[in-house]
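**Q** What follows is a predicted structure for the sequence shown.
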Amino acid sequence: MAFSYIGIPGEPWNEQHKQQWLAQTSVKRSYADEVLAKLKHVSEDFTQIQYGELSYNPSRFPLMAFKSTHWDEAKPTILITGGVHGYETSGVQGAIQFLLHDAKRYSAQFNFIIAPCVSPWGYETINRWNPNAVDPNRSFYANSPAEESAALMKLLQDEVNNTVYAHFDLHETTDTDELEFRPALAARDGKVYDKGVIPDGFYLVGDTDNPQADFQKAINDEVAKVTHIAPDDDGQLIGVDIEQFGVINYPTKKLGLCAGMTNNQFNTTTEVYPDSPKVSSEQCNDAQVAAIIGGLDYLLSLNK
């Protein structure tokens, strides 16, 4: 469903148009059942932190993160975030899967902070934006217009003073990006929608200002054991020149992206393609876990 018919062509949406858009959203799945219930099974190796709640429905949308119980200031800190775009399912479920089954075996080497579902309203409504038609993943800056982003930034400031060694931000690129969300973005901003191409496969978005090419390659090498890496489209992915096979770079801080929210030394944004006929939902979740494992194993190799 495209939203280009909302508003006046060539003019940005006003508040009435945003309310029109919001009225078309509906709850399609349960944050309580699919996220919070699973988080009850996290081991005592990780301490649960409620770092806020969404004003849209505070009791329904508590914001949950987990921090290594046996924190050691001498260890590097790893940040893992999922569901910044709530509709990107494997980002959420992959973060939970890693937290439940894999994080403990890396606890001797790293501290962890894991926020599995940054945008629970977006998760329930399968949406990229929050109810105010704001994209949380373009809102990681001071005085953020997205309360999802502001709450996560405050958590990182309070807990680690934004000092993070590596950040894995787990995302998906879906067919609905071109069928729904990018047309809606163009309409919201009063711009013309130019159709793009969705890559068939997994790829990574690194940081233009700190690309860490070997780190990105190690991640893709591990993910390739689980699912296919996206081939480029004439040297590009989603209209951006590739840096290497399966990797493009964005200026994360300039764009207000989640991956640029801390003073990290390494970061990556994963992009799983769940609509490919070649993959299952389980493979998508496994690919997110593989991305984290590939990155962590690379970081460990630096100190051998």
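**A** Received the coordinates, thanks.
**Q** hey, let's count contacts and neighbours off CA atoms from now on
**A** Noted.
**Q** Checking the residue nearest to Ser30 when sequence neighbours are not counted next. Helix, strand or coil?
**A** Using Cα to Cα, 6 or more residues apart in numbering and skipping the chain neighbours, the partner closest in space to Ser30 is Glu124 (5.6 Å). Using DSSP: H, G, I helix; E, B strand; the rest coil as the criterion, the local structure at Glu124 reads helix.
**Q** Wasn't Lys67 part of a strand?
**A** Yes: per three-state DSSP, Lys67 lies within a strand segment.
**Q** number of nearby residues for it?
**A** Lys67 has 20 neighbours, counted by other Cα atoms under 10 Å.
**Q** And for Val289?
**A** When neighbours are counted by other Cα under 10 Å, Val289 registers 28.
**Q** One more: Pro274?
**A** For Pro274, the neighbour count with other Cα under 10 Å is 24.
**Q** Tell me how far it lies from Asp177.
**A** 12 Å (Cα to Cα, to the nearest Å).
**Q** likewise Leu300?
**A** Taking Cα to Cα, one finds Leu300 at 35 Å from Asp177.
**Q** again, but for Ser30
**A** Computed as Cα to Cα, the Ser30 to Asp177 distance reads 22 Å.
**Q** now Pro251
**A** Shown here: Pro251 relative to Asp177, a distance of 20 Å by Cα to Cα.
**Q** Can you spell out which helices and strands pack onto the longest helix belonging to the chain?
**A** Longest helix of the chain, by residue count under DSSP state H: helix 281-301. When contacts are defined as 3 or more Cα pairs under 8 Å, 6 or more residues apart in numbering; DSSP states H and E, helix 281-301 sits against helix 89-101, helix 213-223, strand 266-272.
**Q** Could you rerun that using 7 Å?
**A** helix 89-101, helix 213-223 (3 or more Cα pairs under 7 Å, 6 or more residues apart in numbering; DSSP states H and E).
**Q** how big is the angle separating it from helix 89-101?
**A** Using axes from the mean of the first three to the mean of the last three Cα atoms, to 10 degrees, the inter-axis angle of helix 281-301 relative to helix 89-101 is 60 degrees.
**Q** List the neighbours of helix 281-301 that are in contact with it.
**A** Applying Cα atoms under 7 Å, 6 or more residues apart in numbering, the contact partners of helix 281-301 are 90-91, 93-94, 98, 168, 170, 215, 218-220, 222-223, 226-227, 272, 274.
**Q** Please compare the first structure with the one that follows:
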Amino acid sequence: MNNDNTYPIGTPGKPWGKEEKLAWLNVQSIKRSYQDEVLSKLDSSIKGFAKVKYGSLPSNPERYPLYAYMSEKWDTSRTSVLITGGVHGYETSGVQGAIAFLHNQATKYAKHFNIVIAPCLSPWGYETINRWNISAIDPNRSFYTDSPAPECSQLMSYVDSLPSPINIHIDLHETTDTDDTEFRPALAARDGLSFSDWGIPDGFYTVANTSNPQLDFQKAVIASVEKVTHIAPPDANNQLIGSDLVEHGIICYDKAALFLCGGFTGANYATTTEVYPDSPKTTPQECIVAQVAAITGGLDFALSLPTKNPREC
């Protein structure tokens, strides 16, 4: 951003058109390798799982294939779980946390659940360390029918093709200092709005569904993560990112109405995780471990429930 607090692309107060979006795209650059940091870790076989190519980014299909791992022996009587990472490509711990769970924990839990793991939905965003895709679209506001974001439409089509519906969805995210220095100012500029700094929560928290928060499930995730890293305290208004705190480390969003990844499956148990790797109280590696703890905490909670119809689990 410029020193006068205006974004360097576009005219303040005027939404971007094609010219401004192209100008934004032209200043993006590759900063890390999807091949080296993600695809190379997906080469090995995982006991009990099949590797599935469910699509690719049309901008560069060979460079950006999209992969998921799914339970090899799908049992429609079991609870089905979806784990997603990298909806926002810059959110490193979500991607690496999903991969770490895949390699270190997934086989154990596959004895009890049908599991699908899609570790990196936005590989171009991963390489360029971006929240948006190449069209300046936020994938995490684009999970709807005929979505213009291929990152969303291809995952939705794949999930729709599964043998049974998703009952548990854990969507792994993180917040970094660049949310307030780059991504939210860019969003305000793109939409012709003013930027207001709301501050970044220092620690882990979860975002539940407003209409179906399942707070016991959320609290189990928080309790598991709290063994690894600290939970974000509320601000002076008892809020996190402008939303009221409903329990320790838990806020709610209307995920379906906002077309968020965490809302498109309609899963009875759904949570979106957030960690803050720029905190002086933690490390990026600890945040990856926290993402794994969030997954295991949620799945352990499900295992503790009385036997139910999997659609209700």
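**A** Noted; the coordinates are in hand. Values in this document were obtained by computation on a predicted structure and should not be read as measured data.
**Q** OK, contacts around whatever residue of the second structure lines up with the residue nearest to Ser30 of the first structure?
**A** Using TM-score structural alignment as the criterion, Glu124 of the first structure maps onto Glu127 of the second structure. Shown in contact with Glu127 of the second structure (Cα under 7 Å, 6+ apart): Ile30, Lys31, Arg32, Ser33, Tyr34.
**Q** Name only those of those residues that count as buried.
**A** Neighbour-count burial (16 or more other Cα atoms under 10 Å) applied to the contacts of Glu127 of the second structure gives Tyr34.
**Q** mind putting the contacts of Glu127 of the second structure in CSV, secondary structure included?
**A** Formatted as CSV, those follow (three-state DSSP):
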residue, secondary structure
Ile30, coil
Lys31, coil
Arg32, coil
Ser33, coil
Tyr34, helix
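**Q** Between the contacts of Glu127 of the second structure, which sits nearest Trp132 of the second structure?
**A** Using Cα to Cα, Ile30 comes nearest to Trp132 of the second structure of the contacts of Glu127 of the second structure, at 13.9 Å.
**Q** Might one say that that closest one is in contact with Thr128?
**A** Yes: assessed by Cα atoms under 7 Å, Ile30 of the second structure is found in contact with Thr128 at 4.7 Å.
**Q** if I look at Lys31 of the second structure, how far off is Ser59 of the second structure?
**A** Distance from Lys31 of the second structure to Ser59 of the second structure, counting by Cα to Cα: 18 Å.
**Q** Number of residues surrounding Leu42 of the second structure?
**A** Leu42 of the second structure: 18 surrounding residues under other Cα under 10 Å.
**Q** Just give me the match in the first structure for it.
**A** By TM-score structural alignment, Leu42 of the second structure lines up with Leu39.
**Q** Kindly name the residues of the second structure that line up with the longest helix of the first structure.
**A** By TM-score structural alignment, helix 281-301 of the first structure lines up with residues 284-304 in the second structure.
**Q** swap in stretch 237-254 of the first structure?
**A** Counting by TM-score structural alignment, stretch 237-254 of the first structure corresponds to 240-257 in the second structure.
**Q** can you list the residues that contact that stretch?
**A** The set of residues external to stretch 240-257 of the second structure that reach it, using Cα under 7 Å, 6+ apart, is 198, 200-201, 205-211, 222, 231-234, 238-239, 262-264.
**Q** out of those, which are buried?
**A** Buried members of the contacts of stretch 240-257 of the second structure, scored by 16+ other Cα under 10 Å, are 200-201, 205-209, 222, 231-234, 239, 262-264.
**Q** Return the subset of those lying in helices.
**A** Ile222.
**Q** and Asp36 of the second structure, what element?
**A** Using DSSP states H and E, Asp36 of the second structure falls within helix 34-37.
**Q** ditto for His167 of the first structure
**A** Element membership for His167 of the first structure, per DSSP H and E: strand 166-172.
**Q** quick one: that strand aligns where in the second structure?
**A** Using TM-score structural alignment, strand 166-172 of the first structure pairs with 168-174 in the second structure.
**Q** who's in contact with the matching stretch?
**A** The contact list for stretch 168-174 of the second structure, computed with Cα under 7 Å, 6+ apart, reads 80-85, 91, 93-94, 262, 267-276, 291, 295.
**Q** do the same with stretch 65-84 of the second structure
**A** 48-57, 110, 113-119, 121, 163-172, 310, 313.
**Q** mind checking the end-to-end distance for it?
**A** 16 Å.
**Q** in it, what counts as buried?
**A** Residues of stretch 65-84 of the second structure classed as buried by neighbour count (16+ other Cα under 10 Å): 65-72, 74, 78-84.
**Q** whereabouts in the first structure does it align?
**A** Using TM-score structural alignment, stretch 65-84 of the second structure corresponds to residues 62-81 of the first structure.
**Q** now that stretch: how far from the chain's centre is it?
**A** Averaging C-alpha positions (Cα atoms, centre = their mean, to the nearest Å) puts stretch 62-81 of the first structure 17 Å from its chain's average.
**Q** Could you do stretch 214-228 of the first structure as well?
**A** How far stretch 214-228 of the first structure lies from its chain's middle: 18 Å, per Cα atoms, centre = their mean.
**Q** same thing with stretch 263-272 of the first structure?
**A** On Cα atoms, centre = their mean, the centre of stretch 263-272 of the first structure falls 9 Å from the chain's centre.
**Q** and for it, what span of the second structure is it aligned with?
**A** Here stretch 263-272 of the first structure aligns to the second structure at residues 266-275, judged by TM-score structural alignment.
**Q** which other residues reach the matching stretch?
**A** With Cα under 7 Å, 6+ apart, stretch 266-275 of the second structure has contacts from 166-175, 203-208, 214, 218, 262, 287, 312-313.
**Q** just the buried members of those residues?
**A** Neighbour-count burial (16+ other Cα under 10 Å) applied to the contacts of stretch 266-275 of the second structure gives 166-175, 203-208, 218, 262, 287, 313.
**Q** which parts of stretch 24-41 of the second structure are buried?
**A** By neighbour count on 16+ other Cα under 10 Å, the buried set for stretch 24-41 of the second structure is Trp24, Tyr34, Val38, Leu39.
**Q** got CSV for these, with distance to Leu245 of the second structure too?
**A** Output for those, formatted as CSV (distance: Cα to Cα, whole Å):
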residue, distance to Leu245 of the second structure
Trp24, 35
Tyr34, 36
Val38, 34
Leu39, 37
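**Q** Can you tell me which of these comes closest to Tyr144 of the second structure?
**A** Nearest to Tyr144 of the second structure among those, with distances taken as Cα to Cα, is Trp24, at 24.7 Å.
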